[in-house]
Structure formats: structure tokens, C-alpha cells
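> Based on what follows, work out the 3D shape:
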Amino acid sequence: MFDVSSLGVIAALLAGTISFVSPCVLPLVPGYVSYIAGHTGVTGAERSRRNAVWLSFCFVLGFSTIFMALGASATALGQSLFRWRFELNLIGGAVVILFGLFMLGAARIQTMERDLRFNLDLPGGQPVAAYVLGLAFGFG
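Just a heads-up that it's a prediction; the model follows:
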């Protein structure tokens, strides 16, 4: 009835649908859609469907850029660091312990108490803004 490849596609589609309707993502959708389209939809300002589709494509392109870059770099980095797996496991364990001590307040690390933010003033309804928003969504 189903071969293995179609079963994988169905599983990926189902997983994507479940992650989209999760409580972490679904409440963000109206804000993202209105920012990408450049209006809230309540104001009565009508944009062409073609413009909305184009801006949505730019958002998806930004989102996809992050996932392709992270996937390719993680694969390449993982293959190049494989020979130091044992040492990296020890270092990773020490970092996790250090993070735990930091969260408990037992260790103060000034570098970890910094806040770095990018304040971009990109108006909605622009292809660049939609792409950057897709990048931010992918990183998030």
C-alpha cells in the first residue's frame, strides 16, 4: 500500500503540521502574517494577493536559509570533529556543569550576564523585512 519513501513523506508532513499547531508557534502566526503583509487586515488596506504571496515566499526563503545553513554546517562540523568525540564529551560535560552552577548563582560569569540585541527598524510589507523575519524565526 505505502512504500518506505511515501511513509517518510507522510511522517514529515504530519510532524510539520503538529509542530505548526503547537502552542509555541500557532499564537505567533497572526503577528508574523500581518507584519509580512504590511497591514493587520483589520484596517481595510487591501494589498494584491501576488504581493502577499511574494512576501510570504521571502519569509519562507529566510526560514529555509537558516535550516539549510545549520544542517550543512552541523553535518560538516560533526564529521570533522568526530575524531575528538571523547574529549569533546568531557568538555561538554564541564560546560553543562558550569552552566548549572551559573544558574544556581554559585558561579558568576560576567560574559554570560550580557545582553546582545539587534534593533533593526524594518517596516513590514517589504521583501527584505520578510526575509529577515524568516531568518529570525529560523534562529528562534
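> from here on, contacts and neighbour counts on C-alpha atoms
Fine.
> which helix in the chain runs the most residues?
Under DSSP state H, the helix in the chain containing the largest number of residues is helix 49-80.
> which other helices and strands contact that one?
helix 29-37, helix 127-139 (3 or more CA pairs under 8 Å, 6 or more residues apart in numbering; DSSP states H and E).
> So which of those helices is nearest residue 50?
helix 29-37 (10.7 Å; CA to CA).
> what angle do that closest one and helix 49-80 make?
In terms of direction (axes from the mean of the first three to the mean of the last three CA atoms, to 10 degrees), helix 29-37 departs from helix 49-80 by 110 degrees.
> Please generate a structure for the following sequence too, so the two can be compared:
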Amino acid sequence: MAVDVLTEIVIDRPCPVVAGYAGDPSNATEWYANIESVEWRTAPPVRAGSAMDFVARFLGRRLAYTYEVVELVPGERLVMRTAQGPFPMRTTYTWQPVDPGRTRMTLRNQGEPAGFGKVAAPVMAAAMRRANEKDLARLKRILES
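Down below sits the predicted model:
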């Protein structure tokens, strides 16, 4: 069973500010509660082909994975994917101006779990949705303060 979780939020900051901050993987530990570290494999800044090693905690487990940027439209869209591990994942951020001072950001996680993950996919999707909603709310608080 595939997992496809889409969350969104409106942030009271201009699109270039939101995209610039959220689209920089170096900031992930500040607004993602479950991400413990990010180490660049390639030199910043982020661009198509960039790779970063992430360490996260999810459902009580430590996860280490490498994201590769597969698409970047500055200020509009960032797509990263990982292929290794029990749960290959594709993460997409989009940013759209609501008006000059507000931005709609979407966060979408898609993946095809293997092994036990197939059985647990519905539980994983619900946990991901809750985590993403909290992370986007945290991002909003950071950028609006």
C-alpha cells in the first residue's frame, strides 16, 4: 500500500522568504521536530543533484537516509527523494503566493513501504500527517515571529 500524505499551511510572510528558509535543508532541524541532523554530501546551496544525509526519529525508531534533490524551481517547488531503506520516500515542497505578504506552502510525502511497512502503511500515513501538520505550524511560528 502506497503512502501519500499532503499537508498545507498559509504563512504570513512573502513567498521568497518562506521558500528560501524552508527550501534550505540546513534549516530542517529547526522546524522539523523529528529531524536530528542534516549533513551535506554536496556543497550548498541546494540545487538539482544536491545530496544530504538526514538522521530522524519516527515512531520511536532512528532513521538514517540520504535525500537527493531531483527537481528545483527556485521559490516554487523542491522535490527530494530517497531510495534506500525500508521506506523509499519522495518529499515535495511547493510555495504559492496568496498575496504579496502571504504564502501557501504544501508538504507532500509519498512512498511505497516494503516488508512490515506495507502492513503498517495506514498507521504510518496517519503519524506522518500529524507530524507534518505540527512541523508546518512550527515553521509558521518561526517565520512569523
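> TM-score of the superposed pair?
Superposed pair, TM-score by TM-score structural alignment, normalised by the length of structure 1: 0.26. Supporting alignment: 51 aligned residues with a CA RMSD of 4.2 Å.
> thinking again about what came up before, now tabulate the helices and strands packed on helix 49-80 of structure 1 in TSV and tack on mean neighbour count.
Shown next, in TSV, are these (neighbours: other CA atoms under 10 Å):
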stretch	mean neighbour count
helix 29-37	18
helix 127-139	20
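> Distance to residue 80 of structure 1 added to the ones you listed, as TSV?
TSV is the format used below for those (distance: least, CA to CA, whole Å):
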stretch	distance to residue 80 of structure 1
helix 29-37	37
helix 127-139	23
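> nearest to residue 79 of structure 1, of these?
helix 127-139 (22.5 Å).
> and for the closest one, what are the contacting residues?
Applying CA atoms under 8 Å, 6 or more residues apart in numbering, the contact partners of helix 127-139 of structure 1 are 35-36, 54-56, 58-67, 122-124.
> Give me the angle between that helix and helix 49-80.
Computed with the same axes, to 10 degrees, the direction of helix 127-139 of structure 1 lies at 40 degrees from that of helix 49-80.
> Nearest to residue 8 of structure 1, out of the helices and strands packed on helix 49-80 of structure 1?
That would be helix 127-139 among those, by CA to CA, at 22.8 Å.
> before we move on, the earlier item: would you mind listing the buried residues in the longest helix of structure 1?
Using 16 or more other CA atoms under 10 Å as the test for burial, helix 49-80 of structure 1 gives 52, 54-66.
> One more: stretch 86-99 of structure 1?
Under 16+ other CA under 10 Å, the buried positions of stretch 86-99 of structure 1 are 98, 99.
> Can you name every helix or strand that the longest strand that structure 2 contains contacts?
The residue-count maximum for a strand in structure 2 (DSSP state E) belongs to strand 61-73. Applying 3+ CA pairs under 8 Å, 6+ apart, we find strand 61-73 of structure 2 packed against strand 51-58, strand 77-82.
> Check the offset of stretch 98-107 of structure 2 from the chain's centre.
Taking CA atoms, centre = their mean, to the nearest Å, one finds stretch 98-107 of structure 2 lying 16 Å from the centre of the chain it belongs to.
> so how far is the first residue of that stretch from its last?
16 Å (CA to CA, to the nearest Å).
> Also stretch 94-105 of structure 2?
End-to-end for stretch 94-105 of structure 2, by CA to CA: 6 Å.
> Ok, stretch 74-85 of structure 1 next?
14 Å.
> what does stretch 5-18 of structure 2 give?
End-to-end for stretch 5-18 of structure 2, by CA to CA: 21 Å.
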